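Undergrad: dropping a prediction and its sequence here:
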Amino acid sequence: PWTLLAFSAVFVALAAAMFGFYELQLPAFLRDRLARNSPQGGSLAGAAGMGVLSAVLVGPCMTAPLAGTLLYIAQGGSAGEGGLLLLALGLGMGVPLVVISTLGARWLPRPGAWMNRVKAAFGFVLLGTAIWMAGRVIAPQATLLLWGVLLVALALSLWHLAHGNAAGESGPAGRLAVRSSAALAGLWGAAMVLGAAAGASDPAQPLRALVATSAAATPAQAPFETLQDPALLQARLAAAAARGQPAVVEFSADWCTSCRTIEREVFGDPRVGQALEGVVLLRADVTRSDAAQRAFMQQHQVMGPPTLMLFGPQGQERRAQRLVGEFAPDALLERLRMEGGAS
């Protein structure tokens, strides 16, 4: 949790720089040294130097998309589809750079006041990223409150933009669009703040907690037994196999936001609850990620949460039915029907 909060603080600091509270730049002696020793364009050495620098800067940014693509390819098992996906990923990275480098001077607008507005927009994006990361470890109500405050601040900025000097450049249609966006963001942000104060946590339904609903309207989630000890989990699976019961194992963690979504939208679905009747439901909590948990995940070739494993009545996992990442209730119901037909 402290790591995620530290990264959130870094994004807040970067957002403050985008809003003009201070300037982020290298010390003067480093700037002078880089200016003297920087590779010059127009030569093979200069192009190679810029390529190395670009790879260093872009490499960390591409780690998450590349890892997700490789994970999808590994789950699919198709070499042809995997090659096409990697080709598409490479083209998506390279084509924009080629287009901008060849036609950028002709298409890109000249520097001006619009650059400050772009910086402010990136500032709000960075703040949203900080809230998204902190939302993994802080209370859902606090996360909703932060999103509401961010939307209210965005609405005030848009309203100021609509009444500033830039409003005349956009014309009547542009001013109407900016004012409408400001009103919508302000109203929804205020609703989020009120909903958070009332105990709500869903950004899509911030005022749900203020509406009186019956207890029957809230679907009950399927009853999972949460275990942190892999040995105990293995014992539960062995006991289920001895009784001839199928079992479901969900790998989860406190920081896994996708796991919370699955618990709410999938296991809270009445159809899923009915289909899981008579099935042993186990939740492997790998928040600690200690040596025993990592060994258990490596033994079963689990990359991390969220992962759902389906075991037959004989205690063997149906590997083809495994679900990795977020999934819809229908995807699980289809696999449960296939599991029922196979058993």
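TA: In hand now; what should we look at? Numbers count the residues shown, from 1 in each chain.
Undergrad: hey, let's count contacts and neighbours off CA atoms from now on
TA: Will do.
Undergrad: check which helix or strand the closest residue to E225 other than its chain neighbours maps to.
TA: Distances taken as Cα to Cα, 6 or more residues apart in numbering put L282 closest to E225, at 4.9 Å, once the chain neighbours are dropped. Applying DSSP states H and E as the criterion places L282 in strand 280-285.
Undergrad: contacts made by that strand with the rest, please.
TA: 223-228, 230, 233, 240, 245-254 (Cα atoms under 8 Å, 6 or more residues apart in numbering).
Undergrad: which positions within it qualify as buried?
TA: The neighbour-count check on strand 280-285 (16 or more other Cα atoms under 10 Å) flags V280, L281, L282, R283, A284, D285 as buried.
Undergrad: use this one as the comparison:
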Amino acid sequence: MAVITVVCPTAALAAGTAAAADPFAGQSFWWVLVLVFAGGLGLNLTPCVYPLIPITISYFGGRSSSRGGLIADALAYWLGMAIMYAALGSLVALGGAFLGQALSHPAVILFLAAVLLFMAASMFGLWELRLPASLNRLASSNRTGVLGALIMGLTLGLLAAPCVGPFVVGLMAHVAKEASVGYGLLVFFVLAAGLGLPLAVLAAFSGSIQSLPGAGEWMIWVRKFFGLVLIIMAVNIAEPLLGAGLARWLMILVGLVGGIYLGFMEKSGKGAFVKFKHVAGIVILATAAAFWWFWAPGGGGQDKTAWVHFSPQVLEEAKASNKPVVVFFTADWCNPCKQLKSETLPRPEVQELLKHFVPVKADVTKAPGPEAQSFMRQYRVRGVPTMIFMDGRGQEITESRVVGFLPPNRFLPLIKMAVARTSTASGK
């Protein structure tokens, strides 16, 4: 069975997807671990995990171990993945603030989109992608035993570790506040354990899966469905280069064509499975139509805020004049930044509230200067877009920090709170 090497696309825009500075603020230790584990389980719904399914089945399916031995091997496989994810996730967290800048460069976005299209073509049977020969030799040399399964888990953890990117970014602020390497390692280990659990279960029962009658027929259709998902993901990843309008129309078109093909033209399967394909095709078409109805882009607005270029002098002058400041970190390659500028900032009520602040913009499209880097380290700015509100004394209003794209209905309460705090601080 062919297996696929993959780089998860979601990491490319990881720094722009966090919804708040610390999504786990105020939660108990055990509840944080539960939420993180659930998040790891949720990662199994992302396309970057799909290629691990045939890898797992092909590796464990041919084993002749007893049921107890196979379960032990599956647990070792799970542990290996968790160890690798925890180690690499911690390194990413320590690496930090410029993850979005490094992974969202146009050349990287183009490369990731091309990789996804290449994999999608493989899913449709145009060619086969396999693990590098060196990794195949490593796997075959440790084909039996717990040690071999552990090494295989470590290997796949290395190949698929970028899948944790968005969650790593979301956890950065929380872990940074705890200031404990041990706590950070534990959080990332639990995240990886959640991600690896379904794959470990799949490993334990891979022999039974391979023996299902007619598995080859319906799995051909499933592979093509994953191929359709990968094409849509490629268009989504390329949105910063294509523009929001073109990207969304392309996703709608791909969904419509894919629904017709998978539901009514694809030839694999027979009997009841043919009826299932028809239903699935209708669902895909309905989803594409709903996406068109609710999400087809409009013209968008224009941010008319008179932003001032970032510099320490601007901040010092505002502080000396007891004027509140909003500092907006953005970049041309950042798609959530574009959404914030076109959908949220142009709103009249937002524009009116922004007049209470000295608007300062830090553009990190190429690279932040040393002064901006120092500010980002001091205020733990982990990516773009980030918007920091400061009162007239130069103190951040932490409750109002904006990280990632927020629609107007979620942005307005934060900026209203900032205005209220600045008015209180100035004695108005």
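TA: Sure thing, it's come through. All of these numbers come straight from a predicted model, not from anything done at the bench.
Undergrad: would you reformat the buried residues of strand 280-285 of the first structure as CSV and include distance to R117 of the first structure?
TA: CSV is the format used below for these (distance: Cα to Cα, whole Å):
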residue, distance to R117 of the first structure
V280, 55
L281, 51
L282, 50
R283, 47
A284, 47
D285, 44
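Undergrad: of those, which is the nearest to L151 of the first structure?
TA: When the buried residues of strand 280-285 of the first structure are ranked by distance to L151 of the first structure (Cα to Cα), D285 comes first, at 33.9 Å.
Undergrad: the second structure: which residue goes with that closest one?
TA: Using TM-score structural alignment, the equivalent of D285 of the first structure in the second structure is D363.
Undergrad: do G59 of the first structure as well
TA: With TM-score structural alignment as the criterion, the equivalent of G59 of the first structure in the second structure is A161.
Undergrad: all strands for the stretch 151-300 of the first structure, in order.
TA: Ranges of strands in the stretch 151-300 of the first structure, per DSSP state E, counting those that start in this stretch, are 225-227, 247-252, 280-285.
Undergrad: nearest to P219 of the first structure, out of these?
TA: Comparing the strands of the stretch 151-300 of the first structure by their distance to P219 of the first structure (Cα to Cα), the top pick is strand 280-285, with 17.4 Å.
Undergrad: post-alignment, the closest one versus the second structure, mean distance?
TA: Superposing on the second structure and averaging over aligned pairs (mean Cα distance after the TM-score superposition for the first structure), strand 280-285 of the first structure comes out at 1.4 Å.
Undergrad: longest single helix anywhere in the second structure?
TA: Across the second structure, the longest stretch assigned as helix under DSSP state H is helix 67-95.
Undergrad: element containing the residue nearest to L135 of the second structure when sequence neighbours are not counted, please.
TA: Counting by Cα to Cα, 6+ apart, L135 of the second structure lies nearest to T155, which is 7.8 Å off, once chain neighbours are set aside. Element membership for T155 of the second structure, per DSSP H and E: helix 145-160.
Undergrad: packing partners of that helix?
TA: Applying 3 or more Cα pairs under 8 Å, 6 or more residues apart in numbering; DSSP states H and E, we find helix 145-160 of the second structure packed against helix 67-95, helix 133-141.
Undergrad: packing partners of the shortest one?
TA: Of the remaining helices and strands, those touching helix 133-141 of the second structure by 3+ Cα pairs under 8 Å, 6+ apart are helix 145-160.
Undergrad: now swap in the longest one and tell me
TA: If you count contacts as 3+ Cα pairs under 8 Å, 6+ apart, helix 67-95 of the second structure packs onto helix 145-160, helix 165-178, helix 181-204.
Undergrad: the first structure: matching residues for that one?
TA: Using TM-score structural alignment, helix 67-95 of the second structure finds no match anywhere in the first structure.
Undergrad: in the next helix-or-strand element following that helix, what's buried?
TA: On the C-terminal side of helix 67-95 of the second structure, the nearest following helix or strand under DSSP H and E is helix 99-103. Judged by neighbour count (16+ other Cα under 10 Å), helix 99-103 of the second structure contains these buried residues: L99, G100, Q101, L103.
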